[in-house]
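1. Got a sequence here, can you model it:
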Amino acid sequence: MTARHDGGADQERQVIDWLLAGDPALRWQVLRDLQGAPDTEWQAERARVASEGVGARLLALAGEDGQWAGGSFVPEGFTPADWKAEGQPWTATTYSLTQLREFGLDPSTPRLQEIVELVGRNSRWDHDGQSFWDGEVDTCINARTLADGSYFGLRLPTLTAWMLAEQQPDGGWNCERANGSVRSSFDTTINVLEALLELERAGQGTVETRRARHAGEEYLLERGLFRRKSTGEPADPGYLDLRYPWRWRYDVLRAADHLRAASLVDGTAPDPRIAPTIEHLRNRRRADGRWLLDEELRGRVWFTLDDGAGLPSRWVTFRALRVLRWWDAGQRA
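-> Below you'll find the predicted structure:
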């Protein structure tokens, strides 16, 4: 583990400049969340996501039927043998839509609105041929579908009600509930929490969705974001690794960034129970003020966003800085 490092103002400026030298999908968020730029400035940069960089590249890869790679969850023609040889693919429609949401592509973008309609008309889930925006039976898949649909301007009340009914007694969610699991999963829970927060941002939150979200957030907080409640040991050593894109995977930076976003929506201060995660993030900072990408998830992708595992990552660095600034501001308040 890298020794804790807190750089000075000059180094911070160099890191910000490095982030701003990245893609428009990252730059607009740096301007808004780290620079405090005027709305007109970051919104102008955000508008470029549809026409430049990785956002435009991904948007252009959608087919005439609105789908990516010809499928909802896996590419057309992708076989179990392919999965075994390559790992889980990330190029089909569900993960592509999620990536565009995380890039912050403006939901009003005409081509995106066309895609959303085409996907509803043409895309069917591999599970049992369900219409895409109706969801299927996997909680993680349905959570991303709910988050994406809400962000892109859809109302999905049936899927929302289904998600609330899937909540476990301990406050979280688990994709294995249909197979009898009564314990929640960190991975599943973070996907659902992001969906419920997206509902809130879209003006579709209710007393019930807020109650469910708060209970799910409490599930994570009770466990210090990465520990087993029963033993206090890390539930998975990989939860302490830092990565992006996350896909369906959980890690402490993803959880902390969600809690940051939720606190801004709820108007609440940072919860002190995430202090160990904050210390972990500080300890992982390199002497040059940046953070490394610990892992690139195995599997087929359209393109990569950083230079590779073990190297400095703009996306990880941005999110780590954003979390630390939120935390530090909360301590000064």
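2. Only C-alpha atoms from now on, for both contacts and neighbour counts.
-> Noted.
3. nearest spatial neighbour of His258, skipping sequence neighbours?
-> Of all residues not flanking His258 in the chain, Glu194 sits nearest, at 6.9 Å (C-alpha to C-alpha, 6 or more residues apart in numbering).
4. isn't that neighbour right up against Ala147?
-> Yes - between Glu194 and Ala147 there is a contact under C-alpha atoms under 8 Å: 6.8 Å.
5. Those two: which is more packed in?
-> Under the neighbour definition other C-alpha atoms under 10 Å, Glu194 and Ala147 were set side by side, and Ala147 has more, 26 against 23.
6. The more buried one: what's it in contact with?
-> Contact analysis of Ala147 by C-alpha atoms under 8 Å, 6 or more residues apart in numbering lists Glu194, Ala195, Leu196, Glu198, Leu199.
7. Would you mark the buried spots in the helix or strand hosting Ile16?
-> Ile16 belongs to helix 9-20 when assigned by DSSP states H and E. Residues of helix 9-20 classed as buried: Glu12, Val15, Ile16, Leu19, Leu20 (neighbour count, 16 or more other C-alpha atoms under 10 Å).
8. Let's see this one next, to set against the first:
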Amino acid sequence: MDVIDYLLDGDPAIRWQALRDLTDAAPEKVAAERARVAAEGWGARLLSLQADDGLWDGGVYRPGWVDEDRPMYDAWTATHFSLQQLADLGVDPADERVRRAVARVREHVRWDQEGAPAYFDGETEPCVNGVVLTVAAYFGEPGDAVLKTLLEGQLADGGWNCWAEYGAEVSSLHSTICVLEGLLAWERATGGTDEARAARLAAEEYLLERRLFLRRSTGDAIDPRFTMASYPVRWYYDVLRGLDYLRQARPEGDPRCAPAMELLRDRRGADGLWRLENTREGPTLFDMEGEREGFPSRWVTLRALRVLRWADQVPDRLRA
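-> Model (predicted):
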């Protein structure tokens, strides 16, 4: 099967993004396909699993932060990452079904701790707050409070670390990529501020100085798992996530992406597809067909192809 046909044979969430990013389809055709995401397939199924109180699976984020009268839940299947997944699927924020779902979150959902703030005000960890800011920007919700928390928590080296409140002084790629995605989404949605833009650019330098996955001291991989494509990304970093971010943030390209681009090209199979190389342990609300570790993945292939398309548009800027 042709690679594009393989993608277009998938869920509406895959099809509309493939049409937009890989085929130069007419805007009306892309919009028509996108409209199906909330009505059928993964998007409709995920929306249907939200309860009237705005929650997915009875909680917001952390299992164990519940009282005796509430059932246990898992972080992966709870509200926070369900909202991240809806944005990944590309549901239309103007769709009435989506508007109702987000309104339930805005009106009812608070973080799991007693006396905690509303969901869109964020909590304390930057990896969590970065995703909240992405979600807020995507669905048109206020994010000033969580943005303020993020800017106050940036470390001296330019990035973020969820362990900073316990004394960590060196940034984490996991935390940093979550915040970067949130800052870029917020800037695009609102026009941004000079302060937020400066924070984003400093964090991009943190990422690029490490060639997206290498130690500055030795040139070795910081963590072998960073070289392995995963999905859903949740709060985890990998090279493909870094490249997919930079194709949006720096469309002009940067030569420091070259080692990561070479790695991505090397991971392409003889059939033209990319495999899901690393799945995260834990339950899911439902399976997305074909997304099994070691097998071709529509999500990974879609993201990899749009990164390569970016590379083809600025080839001289993505070579070492």
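9. care to give me the TM-score?
-> Laid over one another, the chains give 0.92 as their TM-score (TM-score structural alignment, normalised by the length of the second structure), with 311 aligned residues with a C-alpha RMSD of 2.0 Å.
10. picking that back up, so what does the residue nearest to His258 of the first structure match up with in the second structure?
-> Glu194 of the first structure maps onto Glu181 of the second structure when the alignment is built from TM-score structural alignment.
11. now its match: how far from Val132 of the second structure?
-> Computed as C-alpha to C-alpha, to the nearest Å, the Glu181 of the second structure to Val132 of the second structure distance reads 10 Å.
12. What of Leu212 of the second structure?
-> 23 Å.
13. what residues are up against the residue nearest to His258 of the first structure?
-> Shown in contact with Glu194 of the first structure (C-alpha under 8 Å, 6+ apart): Ala143, Ala147, His258.
14. Secondary structure element for it, which one?
-> Short version: Glu194 of the first structure belongs to helix 186-201, going by DSSP H and E.
15. Buried by neighbour count: which residues of that helix qualify?
-> Buried, per 16+ other C-alpha under 10 Å, within helix 186-201 of the first structure: 186-200.
16. now swap in stretch 324-333 of the first structure and tell me
-> So for stretch 324-333 of the first structure, counting by 16+ other C-alpha under 10 Å, buried means Leu324, Trp326, Trp327.
17. Need the counterpart of the last one in the second structure.
-> Read that as Trp327 of the first structure. Trp327 of the first structure maps onto Ala311 in the second structure, by TM-score structural alignment.
18. Could you check which helix or strand contains its match?
-> helix 298-313.
19. Run through the neighbouring helices and strands of that helix.
-> Counting contacts by 3 or more C-alpha pairs under 8 Å, 6 or more residues apart in numbering; DSSP states H and E, helix 298-313 of the second structure packs against helix 3-8, helix 12-22, helix 239-249.
20. The last one: average distance to aligned residues in the first structure?
-> When you say that, I think you mean helix 239-249 of the second structure. The superposed helix 239-249 of the second structure is, by mean C-alpha distance after the TM-score superposition for the first structure, a mean 0.4 Å from where its aligned residues fall in the first structure.
21. Check the second one too.
-> Comparison of helix 12-22 of the second structure with the first structure after fitting gives an average deviation of 0.5 Å (mean C-alpha distance after the TM-score superposition for the first structure).
22. what span of the first structure lines up against that helix?
-> Going by TM-score structural alignment: helix 12-22 of the second structure matches residues 24-34.
23. quick one: what's aligned to Asp82 of the first structure in the second structure?
-> Looks like Asp82 of the first structure stays unaligned there (TM-score structural alignment).
24. doesn't Asp82 of the first structure fall inside a helix?
-> Yes - looking at Asp82 of the first structure with DSSP: H, G, I helix; E, B strand; the rest coil, it is inside a helix.
25. Good, we can wrap up now.
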